[in-house]
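K.L.:
Take a look and give me a structure for this.
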Amino acid sequence: MKPNQVNCQNCEQPFDASFQFCPHCGQKANDKLTIGVLFYNTISNYFSFDARFFKSFFPLMFKPGYLPGQFIKGKRLLYLHPAQMYLFISVVFFFIFSFSVRQQTDSLNRELKKTLVSDVDVASLDSVEVKERERALKLEDSLTRIEIRKALEDNQWLTNMSDKDSIAILEKIPKNTDVSFGLNERKIDSLIALKASDEEIYKSMGMDDNDGWFTRKMYAQALKFYKARDGGTILQAFYDTVPIALFFLLPLFALIIKLLHLKKGTYTHHLVFSFYFFSYLFTVFSVIFGLNLIWDIPNWLDFLIALSTFIYLMMALKRFYDQGWLLSWFKSSVATFTFMAIVIPTAVFIMGLFAFLFY
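P.N.:
Got it, this is the predicted structure:
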């Protein structure tokens, strides 16, 4: 090795000691490991959170269709990569969304524990406790009806219902009605109290010996839910599948866009467009859920924000595919309807079934 040379700690190649970076691999010379360096490297390497993010974020929000167009033209170092932007914004969204999920799961569990009280549970209470429970249920029922009536009044502009119509709806709602599973709950409760085996309880629920794995699994999960009254766990399992589902939903959205623009670009081009569009959606949803955590946004404002995503899609299609307003409106309408009316409901059904089977 020549004088005044050092070896790179990364690639072990020699270079001049006066160099600040290794000319072979690019690592910084004498890069001491500190807390700041550790976290900076983690963030920059995983998210590439640098100046390119800010150069990309404002065009993403205010110039629909501009970023995918620039990326397709070859300007791929000036702006953040579409997949990296999608990854970073989706992580931020799910972090904010997790607070809302926790509130929903806790609320669902509380409501189930209030309403799903079996005959065995009631029989084990003394007369004072039974009266207290009935008083609590009446109070809860009254509060619930007040909330329902307020919601109906707040949305009269949308439902076009009068006060009499709202009162008529409230009168049709049963009071203090326990949730029914469509089963002989008294018999199941008795078997549980007698510590009968799960197989005996399955048969009392209607399972046959010849039923296959799927049917037996459904009975097993139904009994598990009946015993635990833990609907929040199922809801949490459902939400846990959302990030995985998006890995399939985003390519499906790109396929819909591709079918609407068969003669314009390859599937990869439409995938780039979808990455940026979903990044915009997650940004908007992050703002909505973030604001709802500290302030209950009016329903009409939620509706306007949701409508803005459709307008954004129409403008993005017009710019990216260089087409007229009418054609952009038509294709954005078809894409939105197909995705919301067919793809999303199918995905929700599969995710719900998966959450119930494996929670």
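
K.L.:
Every contact and neighbour count from this point should use C-alpha atoms.
P.N.:
Fine.

K.L.:
Can you tell me the centre-most residue of this structure?
P.N.:
For the chain, the residue nearest the mean C-alpha position is residue 242 (5.0 Å; C-alpha atoms, centre = their mean).

K.L.:
what's the closest non-adjacent residue to that residue?
P.N.:
Nearest residue to residue 242, sequence neighbours excluded (C-alpha to C-alpha, 6 or more residues apart in numbering): residue 351, at 7.8 Å.

K.L.:
And the helix or strand containing the one you found, what's buried?
P.N.:
Using DSSP states H and E, residue 351 sits in helix 344-358. Neighbour counts using 16 or more other C-alpha atoms under 10 Å place 347, 351-352, 355-357 of helix 344-358 among the buried residues.

K.L.:
Would you do the same for the sequence below? I want to compare the two.
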Amino acid sequence: MKTGRTKVFLSPVPIPIAVKADRKHEHCLNCGNSLPERDNFCPECGQENKDQKVPVGVFLEELLTSLFSFDGRFLRTLTAFFFKPGKLTRAFNEGQRRKYTHPIRLYLVFSLFYFFMIGFLIPKDFFDRLLNAGQATISAVQQQQSKGKGETLDPETQERVEEALKKADAISPVDISQLQAANDTEQSYTWKTLRFLSIDPEVSTEKFGHALDSSAYAFDIGLSLQKKRDLVAHSNLFLIQVAKNLPLMMLVLLPVFAFFIHLLFAGRTVYFIENIILGFHLHAFAYALYGAVILLAFFGGVNSSWIFLAAFVLVTTYAYLALLRLYKQHWFKTLIKFWVLGGMYLTVLLIGMAAELYLSLLLL
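P.N.:
Got it, this is the predicted structure:
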């Protein structure tokens, strides 16, 4: 009678073990435990067995590899990230931590992409161009009103106005003495004039304040006259400071967004941290889409008005579908909660933007 025995054949040649030969140690640098030469990790504490003293180039290479490891997992993540709202959040919350890229890493990648697009593509003199164009528009309206209702500008004036609206060039040097001579009369000062008055050391702060109050750019938000002068003189620097502080503000507001979701969907057995993961994914999607839109607007020659509107519709639709997938409530009930969530978050976002602008102004 045959028995079901399994024969085991032992190979006389030892099977080679894959060993990391680079930067190995005989003991663990973390806990001091002795390590055989073949061990890639310490059996006591789990730290990798390799020399941690490396040149700057190797350190940066390992850092970038750990943050932006665009392997097959990252490509698989992108498919679910862009085309299946809420899937990544559900997978992470259900314990699938190795299947897709970590939410924080995904958030870092696309937030860096978005804010790099803003800082790199928006001109450094954007503030001046915007206000100069606004001054040209104001002048056109004032001339139109002075002509009376129903009348139009003469062709020569109309051509000058259109040319000013098209160019809105950066500030060019002007004769300061002419500006000072014009200060003695009551007039509406242009942004160019205010800029040169603010940087001219011979113009007193009181005289600059009089010019500012006589212009269309007068404002009163509790700042001293000297701080107002600094703002006009360094307006482009102020814009750069705002752009630098924006990523930190958005990161601070992300738990607030998760808290609003937690309140609206309190009936569901969901931990607060799970809503934070959803916030990472939704903000990362918004950064990815808006960053791509900015790129298309600057290099693709695409009409920025409708494409930004389309991006906003896509981001809001994506967020709604993600909530619908995760919390599985009726579509109309989810829609109502989504509108409430949008109103609450928009209010906090505007308050945060105002606070961020004010703090950037104080640090100017």
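
K.L.:
Now do the same contact list for the counterpart of the residue nearest to residue 242 of structure 1 in structure 2.
P.N.:
Alignment note: residue 351 of structure 1 maps to residue 356 in structure 2; criterion TM-score structural alignment. Counting by C-alpha atoms under 8 Å, 6 or more residues apart in numbering, residue 356 of structure 2 touches 242, 245-246, 249.

K.L.:
Distance-wise, check residue 356 of structure 2 relative to residue 27 of structure 2.
P.N.:
Distance of residue 356 of structure 2 to residue 27 of structure 2, computed by C-alpha to C-alpha, to the nearest Å: 50 Å.

K.L.:
Now residue 92 of structure 1. Nearest residue, chain neighbours left out?
P.N.:
In space, residue 92 of structure 1 is closest to residue 286, 7.4 Å off (C-alpha to C-alpha, 6+ apart).

K.L.:
And the one you found? What does it align with in structure 2?
P.N.:
Residue correspondence to structure 2 (TM-score structural alignment): residue 286 of structure 1 is matched to residue 291.

K.L.:
Wait, that match touches residue 113, no?
P.N.:
Yes: Residue 291 of structure 2 is within contact range of residue 113, at 6.6 Å (criterion: C-alpha atoms under 8 Å).

K.L.:
Counting neighbours, go ahead and name the busier of the two.
P.N.:
Using other C-alpha atoms under 10 Å, the more surrounded residue of residue 291 of structure 2 and residue 113 is residue 291, with 21 against 17.

K.L.:
What helix or strand is residue 159 of structure 2 located in?
P.N.:
Applying DSSP H and E, one finds residue 159 of structure 2 within helix 155-167.

K.L.:
Which strands or helices does that helix pack on?
P.N.:
If contacts are counted by 3 or more C-alpha pairs under 8 Å, 6 or more residues apart in numbering; DSSP states H and E, helix 155-167 of structure 2 sits against helix 126-147.

K.L.:
Let me know how buried the equivalent of residue 105 of structure 2 over in structure 1 is, in neighbour terms.
P.N.:
Aligned by TM-score structural alignment, residue 105 of structure 2 pairs with residue 84 of structure 1. Per other C-alpha under 10 Å, the neighbour tally for residue 84 of structure 1 reads 18.

K.L.:
Mind jotting down where the strands sit in structure 1?
P.N.:
5-7, 14-16 (DSSP state E).

K.L.:
which helices and strands sit right next to the first one?
P.N.:
If I follow you right, that is strand 5-7 of structure 1. strand 14-16.

K.L.:
in structure 2, what residues pair with the strand it packs on?
P.N.:
So strand 14-16 of structure 1 sits over residues 34-36 in structure 2, by TM-score structural alignment.

K.L.:
Identify all contacting residues around the matching stretch.
P.N.:
Stretch 34-36 of structure 2 has contacts (C-alpha under 8 Å, 6+ apart) with 25-28, 42.

K.L.:
Quick one: buried ones out of the residues you listed?
P.N.:
Buried among those (16+ other C-alpha under 10 Å): 25, 27-28, 42.

K.L.:
Distance from the chain centre to stretch 355-364 of structure 2, please.
P.N.:
18 Å (C-alpha atoms, centre = their mean, to the nearest Å).

K.L.:
Could you pull out the helices in structure 2 for me?
P.N.:
For structure 2, the helices defined by DSSP state H cover 56-67, 72-83, 87-93, 103-121, 126-147, 155-167, 176-182, 191-199, 205-213, 225-233, 235-264, 272-299, 304-327, 331-362.

K.L.:
can you list contacts of the fourth one?
P.N.:
Counting by C-alpha under 8 Å, 6+ apart, helix 103-121 of structure 2 makes contact with 67-68, 240, 243, 247, 277, 280-281, 283-285, 287-288, 290-292, 294-295, 298, all of which sit outside it.

K.L.:
What's the average distance for it when superposed on structure 1?
P.N.:
Comparison of helix 103-121 of structure 2 with structure 1 after fitting gives an average deviation of 1.8 Å (mean C-alpha distance after the TM-score superposition for structure 1).

K.L.:
and the angle for that helix with helix 272-299?
P.N.:
Interaxial angle, helix 103-121 of structure 2 versus helix 272-299 (axes from the mean of the first three to the mean of the last three C-alpha atoms, to 10 degrees): 30 degrees.

K.L.:
Report the buried residues of helix 103-121 of structure 2.
P.N.:
Residues 103, 105-115, 117-118 are the ones in helix 103-121 of structure 2 that count as buried (16+ other C-alpha under 10 Å).

K.L.:
The second one too?
P.N.:
Residues 74, 77-78, 81 are the ones in helix 72-83 of structure 2 that count as buried (16+ other C-alpha under 10 Å).

K.L.:
Could you do the fifth one as well?
P.N.:
Counting neighbours by 16+ other C-alpha under 10 Å, one finds that the buried residues in helix 126-147 of structure 2 are 127-129, 131-137, 140, 143-144.

K.L.:
Just give me the closest of those residues to residue 236 of structure 2.
P.N.:
residue 127 (5.8 Å; C-alpha to C-alpha).

K.L.:
what's that closest one in contact with, if anything?
P.N.:
Contacts for residue 127 of structure 2 (C-alpha under 8 Å, 6+ apart) come out as 235-236, 239.

K.L.:
re the thing from before, can I get the strands of structure 1 in JSON lines with distance to residue 186 of structure 1?
P.N.:
Shown next, in JSON lines, are the strands of structure 1 (distance: least, C-alpha to C-alpha, whole Å):
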{"stretch": "strand 5-7", "distance to residue 186 of structure 1": "79"}
{"stretch": "strand 14-16", "distance to residue 186 of structure 1": "81"}
